[in-house]
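Q: can't give you the sequence, but here's the structure:
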């Protein structure tokens, strides 16, 4: 009897104090993971292609995009289900099953290292494979605990409103992913977002050292800094020099930015040093680039040519493909070549247009959003197009949170209102009896 009482006390303590923490952390991690994947489905596709290459698989592009969309929606919805208490038993099973698969899989990734980054949190947070495995071990423990106590977790909805809430929870990340696919990610975690100084990110910071000079006098050795070196007539004799690392240097954030002109060679430095506006028409693969808005690119080039702005095409395609493209679509601007991964990092749209000045990214457009330069009759410095556009991270997150929560609050209000009406009806019936 005493043992059962003690066991019940422990369970009650865990359910009261530890379960809410586990529910928040477990649900929050899944929600965040799904959200950042929905923000950048093209990035998730790139990571899936990395996995396919590492394991020697060939995947149809349409399937990778479908997988990226569904993965983002699944992880986001699973996290929201945990946090909101939706379909408790099913959610507990799915979380446990998911972590039961991913934990040994990430152990294999840590041991074999087929890819350097698992892509769990997209471009927002980069983890090594061992860090990912450690994270998953913790989440697996949380998922076991959550499964054991799921019946005691909170819930915010009733039977009917749970269906409405679940539908919205699945639909929300899909809408974000569709928007990012058609335009640009609402939140850009890559090093080419507007406002970025590319010169700073392509420059390495060397290690910083302090130096000590060892001198000897009458059998005694003493270190001196460079500002304290003894005079030659003081009897000190130089013996040795030592160095101490004061501050470790940093590798450049962007280490593969090399833009090769067909005639001038590497023009990266001159392009970033250009004090005027520079247009970059980026199409990582001309073979798969959307051709419907090529006239918009020609109009942008004509505008740039009129006002003396540089305009370059950037692609990773070979010269034969470039020549065929220029002939077929009558593109008057020249194409430079660059690394394919670099170009997909610069813009997720294929093609896309980037505007820079003094090496700073000012604007980025997906091909669907390229402005109508044919109707622009003034230089860029007099137009809003030529001004930097910064998206506040907190503003975007705040608006996204409001859009996500508003329907859920409405469904919750319907649920609580229905409960209040039922309670009132029950009280009225008992009083009348």
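A: Yes, it's here. Model, not experiment: these values are computed from the prediction.

Q: hey, let's count contacts and neighbours off CA atoms from now on
A: Will do.

Q: from the chain's centre, how far out does the helix or strand hosting residue 24 sit?
A: In this structure, residue 24 sits in helix 19-39 according to DSSP states H and E. On the basis of CA atoms, centre = their mean, to the nearest Å, helix 19-39 sits 15 Å off its chain's mean C-alpha point.

Q: what sits up against that helix?
A: Identification of contacts with helix 19-39 by CA atoms under 8 Å, 6 or more residues apart in numbering yields 43-44, 68-69, 71-83, 120-124, 139, 142-143, 145-146, 149, 153, 173-174, 176-177, 180, 185-187.

Q: Just the buried positions in it, please.
A: Neighbour-count burial for helix 19-39 flags 19-20, 22-23, 25-39 (criterion: 16 or more other CA atoms under 10 Å).

Q: Ok, stretch 400-418 next?
A: Going by neighbour count (16+ other CA under 10 Å), the buried part of stretch 400-418 is 404, 408, 411-412, 414-415.

Q: same deal with stretch 134-148?
A: Buried, per 16+ other CA under 10 Å, within stretch 134-148: 134, 136-137, 139-140, 142-147.

Q: Tell me the secondary structure at residue 154.
A: At residue 154, secondary structure determined by DSSP: H, G, I helix; E, B strand; the rest coil is coil.

Q: Second structure for comparison follows:
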């Protein structure tokens, strides 16, 4: 039994730390996932708190896992683990059964899981946590109270500090398709010979003579030859069901247009020269001081190196034009849906330096480089 408890402690502790850490690597992305759940449960009033809740939840996961491993506050930790895994289990079951949120975000974008996979994972975790809960009073700390409390305090600082750092300076590891080094036009292509989605169509059939009914798949329908019999007719609309998922490009929802609706996606992303793309998905909530610094950087790069600078936003052309006039922007302005813009860079505004369709560098506005640094690091290497 002691060995079983230790196995459960190590497995649950490491998994909770990993789960919290991987989501804290991209707390803004996790907050978007929480907003999906808020919408499902009609709790949109929590949307302004989504980021705070995301960072806090990630920190709690890491702290519970760490405390379990070192054995400190065992009874409280066991209760916390049990309540948290029951809560997560309910969410993943609800998502899977009612087909609402189709990716739970349990491991962020690093390991995407379907709702049923997430629910299965939670049930395995629940079994391990129940062992810990039943034996919670037998778990002894590995260190003295003073050392254990000091370690736990350090874990608190790290857990919250890591989430705050990645929110303010971009994820430490970027798991998104717009990461540095990615060639965006390639990420949007479907290779020749790639398998498409495979669907199964189900027909409801009725016999006009005796009113008998049948349900047949499209393959059964064709193989049986029943379609040749004029006594049988298809009733209602055929039902389509996805049987096998085919190839899906990593980037499939990005469309960049000008104010008149002309698509410029390929032209902008395939630019063979260095170009600067400024992403500000919501101009109403963008950091205006940062816009000023980015505009100054863009002006210097344009004047001295003839670099094309583009601002992409989800705002209306009228709002974007007024914003550009107010801040004397030198950038061309284009438009795209807010969802892919939030994925391109977890910053509002954020900046990408691109060449030949490849993301050369990506910056949060808090870590925007100086003009001389951009020239020295990238442009003088041409």
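A: Here it is on my side, so go on. Please read these numbers as outputs of a predicted model, since none were measured by experiment.

Q: between the buried residues of stretch 400-418 of structure 1, which is closest to residue 13 of structure 1?
A: Distance to residue 13 of structure 1 across the buried residues of stretch 400-418 of structure 1 (CA to CA) is lowest for residue 412, with 28.0 Å.

Q: all helices of structure 2, in order?
A: Counting by DSSP state H, one finds helices in structure 2 at the ranges 2-24, 27-40, 50-70, 74-98, 115-134, 145-169, 184-187, 218-224, 265-269, 288-305, 317-327, 338-344, 371-377.

Q: To which residue of structure 2 is residue 126 of structure 1 aligned?
A: By TM-score structural alignment, residue 126 of structure 1 lines up with residue 112 in structure 2.

Q: try residue 204 of structure 1
A: Per TM-score structural alignment, the equivalent position to residue 204 of structure 1 in structure 2 is residue 190.

Q: Tally up the residues packed near the closest residue to its match other than its chain neighbours, please.
A: Residue nearest to residue 190 of structure 2 in three dimensions, not counting chain neighbours: residue 249, with 6.0 Å by CA to CA, 6 or more residues apart in numbering. Counted with other CA atoms under 10 Å, the neighbours of residue 249 of structure 2 add up to 14.

Q: so what's the counterpart of residue 369 of structure 1 in structure 2 up against?
A: For residue 369 of structure 1, the aligned residue in structure 2 is residue 367 (criterion: TM-score structural alignment). With contact taken as CA under 8 Å, 6+ apart, residue 367 of structure 2 is in contact with residue 169.

Q: What of residue 51 of structure 1?
A: The contact partners of residue 51 of structure 1, taken as CA under 8 Å, 6+ apart, are 114-115.

Q: residue contacts, the closest residue to residue 204 of structure 2 other than its chain neighbours?
A: Spatial nearest neighbour of residue 204 of structure 2, chain neighbours left out: residue 215 (4.8 Å); criterion: CA to CA, 6+ apart. Applying CA under 8 Å, 6+ apart, we find residue 215 of structure 2 in contact with 202-205.

Q: Buried among the residues you listed? Need that as a selection in ChimeraX.
A: To isolate the buried members of those in ChimeraX, using 16+ other CA under 10 Å:
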select :202,203,204,205
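
Q: From the contacts of residue 215 of structure 2, which land in strands?
A: With strands taken from DSSP state E, the overlap with those comprises 202-205.

Q: which among those gets closest to residue 314 of structure 2?
A: Each of those was checked against residue 314 of structure 2 using CA to CA; the closest is residue 202, at 39.8 Å.

Q: Leaving out the residues flanking it, which one is nearest to the closest one?
A: Nearest residue to residue 202 of structure 2 in three dimensions, chain neighbours excluded: residue 217, at 4.3 Å (CA to CA, 6+ apart).

Q: cool, residue 137 of structure 2 as well?
A: According to CA to CA, 6+ apart, the nearest residue to residue 137 of structure 2 is residue 75 (6.4 Å).

Q: Can you find the partner of that neighbour in structure 1?
A: Taking TM-score structural alignment, the alignment pairs residue 75 of structure 2 with residue 89 from structure 1.

Q: Could you pull up the residues touching that match?
A: Counting by CA under 8 Å, 6+ apart, residue 89 of structure 1 has contacts 147, 150-151.

Q: Which one of those is nearest to residue 335 of structure 1?
A: Nearest to residue 335 of structure 1 among the contacts of residue 89 of structure 1, counting by CA to CA, is residue 147 at 56.3 Å.

Q: separation between the residue opposite that closest one in structure 2 once aligned and residue 85 of structure 2?
A: Aligned by TM-score structural alignment, residue 147 of structure 1 pairs with residue 133 of structure 2. Residue 133 of structure 2 sits 12 Å away from residue 85 of structure 2, going by CA to CA, to the nearest Å.
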